[in-house]
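>>> pasting the sequence and the predicted coordinates here, then a few questions.
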Amino acid sequence: MFHTTPIPVTPRRRFLGALALLGMVTWTQGALAQAATQPSIKAVASFSILGDLVRQVGGDRVALDVLVGPGSDAHVFQPTPAQARLVGQAQVVFSVGLGFEGWMNRLLKTAGYKGQQVVVSKGIKPLKEGAHENRKTGHQHGHDHGETDPHAWQNVHNAKVFVKNIADGLCKADATGCDHYRGNASAYTAQLEALDAEIRAAWATIPLAQRKVITSHDAFGYYAHAYGVKFLAPQGVSTESEASAKGVAQLVRQIKQEQIKALFVENISDPRLIEQIGRETGVKPAGELYSDSLSDANGPAPTYLAMMKLNTSALTQAVQGQ
């Protein structure tokens, strides 16, 4: 029969045992915290502005890929095989609709996508091209959006609709996180309401007759409709539409006759046409507007809120000749 001698429990052994137990507790807490912050679902957004809105609602529960990144033009986007694979792996894909992403259906088919598709413009009454009385410049259409103007995000009220639809889509894809998504959407909607009030206040003191702006393509119809500004553009609602010589000449005459002071290039557009119009009218371009894309993280418009504030500041200063 074997006899064992009890190992004496010394203060040192007690200390080491307590230290080991503390380490296990700390590791467990760290693992739980890491699990809590791990994204729950994979999502894809069509372009940078929509990507920002999805991030505001999804927070750290959503691993998001954006197909058309900052500074790129969604009108002429051509998806790569790698992006098709990203779409195929996603649980939810967000797009604007209204004809903006003419390539989306082909991409979903190529990717064999079986997940949830959320069209964030659902519930928005679309504007028809030219319905906002922006301009009649005789531009010639290439592969553009037809009669519907897809740039609905330029009216902040529509961005609130986007946010609601994003929250609904995320709740459907990840019911466990629904309270998280609803809370984020509510907080961000309050910021959008404050932004809308800020934009209206910025224009309030400027006479309607003075609110005339020239831009590269017809991307600001919803802004015009919401905030009482007249935009004229040599191109239509798509950057793929071509400006006709007759239309440009007509626009040059109008700028001279109406003494329009605000002439802008867009961050996604070739500036040469606007620079030509500037030379012919003697109006110096007032800067750059962000129409269909955010800037990168280090630029002046890395978020939707920043973009709308930047555009409004540039526009209101330019129409006043500042």
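Happy to help now that I have it. For clarity, every value in this text was computed on a predicted model and none was experimentally measured.

>>> only C-alpha atoms for contact and neighbour calcs from this point on.
Will do.

>>> give me the neighbour count for residue 48.
Neighbours of residue 48 under the rule other Cα atoms under 10 Å: 27.

>>> so which residues make contact with stretch 248-263?
137-138, 210, 212-215, 232-234, 274, 277-278, 280-281, 283-287, 315, 318-321 (Cα atoms under 8 Å, 6 or more residues apart in numbering).

>>> are any of those residues buried, and if so which?
Among the contacts of stretch 248-263, those classed as buried by 16 or more other Cα atoms under 10 Å are 137-138, 210, 212-215, 232-234, 274, 277-278, 281, 283, 285-286, 315, 318-319.

>>> go ahead and confirm residue 67 touches residue 46.
Yes: in this structure residue 67 lies within contact range of residue 46 using Cα atoms under 8 Å: 5.2 Å.

>>> sort out for me which of the contacts of stretch 248-263 are in helices.
274, 277, 278, 280, 281, 315, 318, 319 (DSSP state H).

>>> the fifth one: what's it in contact with?
Spelled out, that is residue 281. By Cα under 8 Å, 6+ apart, residue 281 lies in contact with 252, 255, 256.

>>> mind giving me the PyMOL command for buried ones among those residues?
Buried subset of those, written as a PyMOL selection, criterion 16+ other Cα under 10 Å:
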select buried, resi 252+255
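
>>> okay if I get the contacts of residue 281 as JSON lines plus distance to residue 72 and secondary structure?
Compiled in JSON lines, the contacts of residue 281 are given as follows (distance: Cα to Cα, whole Å; DSSP: H, G, I helix; E, B strand; the rest coil):
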{"residue": "252", "distance to residue 72": "28", "secondary structure": "helix"}
{"residue": "255", "distance to residue 72": "29", "secondary structure": "helix"}
{"residue": "256", "distance to residue 72": "32", "secondary structure": "helix"}
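
>>> burial of residue 250, as a residue count?
Counted with other Cα under 10 Å, residue 250 comes out at 15.

>>> and it, what element?
helix 245-258 (DSSP states H and E).

>>> for comparison:
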Amino acid sequence: MRKQLLAILAACVLGLGALCACSGQAASSAASGSAASQAAASSQAAKIRVVCATFPAYDWVMQVLGDHAESCDVVYLLGNGVDVHSYQPSVEDIAKIADADLFVYVGGESDKWADDAVKAAGNSGLHTVNMLQSMGDAALEEEVVEGMQADEAHDHDHASGAAADADHDHGSGEAREYDEHVWLSLQNAQVLVDAIAVELGEIDSANADAYRDNAQAYKAQLAELDKRFAAAAKAAGKDTLVFADRFPFLYLVHDYDLKYFAAFEGCSAETEASFETVAFLAKKVDDLGLSSVLVIEGSDHRIADTVVQNTQAKNQQVLVMDSLQSVSDADVAAGKTYLGAMQDNLAVLETALA
């Protein structure tokens, strides 16, 4: 037993000796590692951290940052391609918002979680751009037009046109429900880009002039495309669109005085159109002499194909307009931009209204 104890003690002494021999190097390595970690942490802390809840917001932020984007950490929450209406934030997403300098989100029914995240962040330095709030009186209330299949998930009644203007609160003091798809207006986009530039300038005053100049240059591109949309709508042979799908383009048709009929509202969770809805849309296509039926990206075209088969000619094209609601990181890496998507939408619109 004694021999065993001595052996153990010897081993401990040898181990201690080895530890002492290495202590100088270990201390040096630890100090070096600590310094490197502190430098990395300091560099990370110096970065402006921006979190975006939609692709348009992400792209606008990158445009406003310009050359300064490399010194910022910009996070796009929906990079896995999930639809904005289906997104549910993870614990990690909420943590990113809590640590951010700027959070840009829609502010509609689909992301009520965002307001809760901002309140729970406990970050007094957190700046926000709530898109709907930024639009002020230019925000449009949701509406149900003739023939539209109301979403059973909504427990309120909608009015449209003059009725909506006369009865915003539905006579019962209910909160108004606004259409969330504010980014699908090039005119709105200019307002929102300005709002982002202002917040970035407040966060990073040293580069505020650069952010403002970048915003102005980008807004000029948006304004030019807006003019092209207006000219196309004015020169078109038709003034009405038929969507055999959800309809998130209320702001776009409002900008250019266009009319529309659709199967569902923009935020609807419905996927099955009733016989009455299909028959109504098919008749509208016939009555208006339209050569196309529209859907949004990601549609399986089932409703559109059924509408076409119920028209007299049965030869209408099914065209796709991009609502930018489910853009993935892969799309971004491939070069997708807000401006490019809206240019593509213009080409589709010109065909649909021909």
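Perfect, thanks for sending it. None of the values given here were measured: they were computed from a predicted structure.

>>> overlay them and tell me the TM-score.
Once superposed, the chains reach a TM-score of 0.76 (TM-score structural alignment, normalised by the length of structure 1), with 282 aligned residues with a Cα RMSD of 3.0 Å.

>>> quick check, nearest of the ones in helices among the contacts of stretch 248-263 of structure 1 to residue 175 of structure 1?
Using Cα to Cα, residue 315 is the member of these that lies nearest residue 175 of structure 1, at 42.0 Å.

>>> can you tell me which residues contact the residue mapped onto the closest one from structure 2?
Here residue 315 of structure 1 is matched to residue 349 in structure 2, going by TM-score structural alignment. By Cα under 8 Å, 6+ apart, the contact set of residue 349 of structure 2 is empty.

>>> just the one 4 residues further on next, same as before
Contacts here follow Cα under 8 Å, 6+ apart; on that basis residue 353 of structure 2 touches 233, 236, 237, 238, 239, 240, 241, 290.

>>> try 6 Å this time
For residue 353 of structure 2, the residues meeting the contact criterion (Cα atoms under 6 Å, 6 or more residues apart in numbering) are 236, 238.

>>> any idea how far residue 199 of structure 2 is from the residue positioned nearest the centre of structure 2?
Residue closest to the average C-alpha location in structure 2 (Cα atoms, centre = their mean): residue 54, at 1.8 Å. Here the criterion is Cα to Cα, to the nearest Å. By it, residue 54 of structure 2 lies 17 Å from residue 199 of structure 2.

>>> now do residue 101 of structure 2
Counting by Cα to Cα, the separation of residue 101 of structure 2 from residue 199 of structure 2 is 9 Å.

>>> more neighbours, those two?
residue 101 (23 against 19).

>>> show me what contacts the residue mapped onto the more buried one from structure 1?
In structure 1, the residue equivalent to residue 101 of structure 2 is residue 91, according to TM-score structural alignment. Residue 91 of structure 1 makes contact with 42, 43, 115 under the criterion Cα under 6 Å, 6+ apart.

>>> which one is residue 91 of structure 1 nearest to, not counting chain neighbours?
residue 115 (5.0 Å; Cα to Cα, 6 or more residues apart in numbering).

>>> and for the one you found, the neighbour number?
Based on other Cα under 10 Å, the number of other residues close to residue 115 of structure 1 is 16.

>>> quick one, what contacts residue 84 of structure 2?
By Cα under 6 Å, 6+ apart, the contact set of residue 84 of structure 2 is residue 325.

>>> which helix or strand contains it?
Going by DSSP H and E, residue 84 of structure 2 is not in any helix or strand.

>>> show me the strands in the stretch 1-150 of structure 2, by range?
Assigned by DSSP state E, counting those that start in this stretch, the stretch 1-150 of structure 2 shows strands spanning 48-52, 72-76, 102-105, 127-130.

>>> mean shift between the third one and structure 1?
Overlaying structure 1 shows strand 102-105 of structure 2 at a mean distance of 0.8 Å from the equivalent residues (mean Cα distance after the TM-score superposition for structure 1).

>>> helices and strands around that strand, which ones?
When contacts are defined as 3 or more Cα pairs under 6 Å, 6 or more residues apart in numbering; DSSP states H and E, strand 102-105 of structure 2 packs onto strand 48-52, strand 127-130.

>>> helices or strands up against the first one?
Contact analysis of strand 48-52 of structure 2 by 3+ Cα pairs under 6 Å, 6+ apart lists strand 72-76, strand 102-105 as its packing neighbours.

>>> mean neighbour count, those: which tops it?
Neighbour counts averaged per stretch over those are highest for strand 102-105, at a mean of 24; criterion: mean count of other Cα atoms under 10 Å.

>>> check the offset of that one from the chain's centre.
11 Å (Cα atoms, centre = their mean, to the nearest Å).

>>> contacts for it next, please.
Strand 102-105 of structure 2 is contacted by residues 50, 51, 52, 53, 126, 127, 128, 129, 130 when judged by Cα under 6 Å, 6+ apart.

>>> closest one of those to residue 268 of structure 2?
residue 53 (19.4 Å).

>>> map that closest one onto structure 1.
Matched by TM-score structural alignment, residue 53 of structure 2 corresponds to residue 46 in structure 1.

>>> do residue 74 of structure 2 as well
Checking TM-score structural alignment: residue 74 of structure 2 goes with residue 64.

>>> tell me who's in contact with that match.
Neighbouring residues of residue 64 of structure 1 by Cα under 6 Å, 6+ apart: 43, 44.

>>> what do you get for the one 5 residues further on?
With contacts defined as Cα under 6 Å, 6+ apart, residue 69 of structure 1 is in contact with 47, 48.

>>> just the helices in structure 2 please.
2-46, 55-65, 91-98, 112-121, 131-135, 162-166, 186-203, 208-235, 250-255, 275-288, 302-309, 329-333, 338-352.

>>> with distance to residue 156 of structure 2 added, can I get the ones you listed in TSV?
Listed next are these as TSV, based on distance: least, Cα to Cα, whole Å:
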stretch	distance to residue 156 of structure 2
helix 2-46	46
helix 55-65	29
helix 91-98	30
helix 112-121	17
helix 131-135	20
helix 162-166	13
helix 186-203	27
helix 208-235	33
helix 250-255	19
helix 275-288	20
helix 302-309	25
helix 329-333	36
helix 338-352	31
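
>>> so which of those helices is the most packed in?
helix 55-65 (a mean of 23).

>>> which residues sit against that helix?
For helix 55-65 of structure 2, contacts defined as Cα under 6 Å, 6+ apart pick out 52, 211, 214, 215, 338.

>>> pull up the gap between residue 83 of structure 1 and residue 77 of structure 1, please.
12 Å.

>>> once you drop chain neighbours, what's closest to the equivalent of residue 286 of structure 1 over in structure 2?
Using TM-score structural alignment as the criterion, residue 286 of structure 1 maps onto residue 318 of structure 2. Nearest residue to residue 318 of structure 2, sequence neighbours excluded (Cα to Cα, 6+ apart): residue 293, at 4.9 Å.
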